[in-house]
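Chemist: got a predicted structure plus its sequence, pasted below:
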Amino acid sequence: MHDLAALEADGIATTFVASSEFVTATDAQARALGFASVPAVYVAHPIQDRTDPEMAALADEALPRVLAAVTGAPPTA
């Protein structure tokens, strides 16, 4: 989160990617850093026991939202 805040402050678009379990923690840390609106993309939780094909499917599903977060464009489906 510290890196995202520093990069965003330098004008470099970023996004935070994590599982949905970390929504509350992400918001709390962002507020603590004075980073009011962290660009974030969340995938289904848990991820540690997923197979490689399941992880690839999560990544494929998240990619449009990641690209939208860093470009400011609406996600494409």
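Modeler: Looks like it came in fine. Residues are numbered from 1 along each chain as shown.

Chemist: could you use CA atoms for every contact and neighbour count after this?
Modeler: Noted.

Chemist: where does Pro53 fall, helix, sheet strand or coil?
Modeler: Using DSSP: H, G, I helix; E, B strand; the rest coil, the structure places Pro53 in helix.

Chemist: try this one next to it:
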Amino acid sequence: MHDIIDLEARGVPGVFVATTEFVDGAEHQARALGAEPAGVYVEHPIQDRTDAEMDAIADRAFAQVLAALVKPA
């Protein structure tokens, strides 16, 4: 969260990616930091996923990440 906020403050567009387990935490942290960063949530958990499963998760999230990056401010 801090990295995305820092990048945006420098004029670099960014999107954070987190699992659905962290929706509430991300929203609370963003509010506490006074920011509204773009975010994409993927399925949880990811820690025990194979490389192929991670590739599939990334492929499914790619369009959302791209859309968030090019969305007008």
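Modeler: Okay, I see it. Nothing here was measured: the structure is a model prediction, and the numbers come from that model.

Chemist: name the element Gly34 of structure 1 belongs to?
Modeler: Counting by DSSP states H and E, no helix or strand carries Gly34 of structure 1.

Chemist: just give me the neighbour total for it.
Modeler: 11 (other CA atoms under 10 Å).

Chemist: could you do Gly39 of structure 2 as well?
Modeler: Using other CA under 10 Å, Gly39 of structure 2 has 20 neighbouring residues.

Chemist: and what of Gln48 of structure 1?
Modeler: Neighbours around Gln48 of structure 1, by other CA under 10 Å: 7.

Chemist: quick one: it and Glu54 of structure 1, what's the gap?
Modeler: The gap separating Gln48 of structure 1 from Glu54 of structure 1 is 11 Å, by CA to CA, to the nearest Å.

Chemist: can you show me the strands along structure 1?
Modeler: Taking DSSP state E to define them, one finds strands in structure 1 at 16-19, 40-43.

Chemist: fine by me, we can end here.
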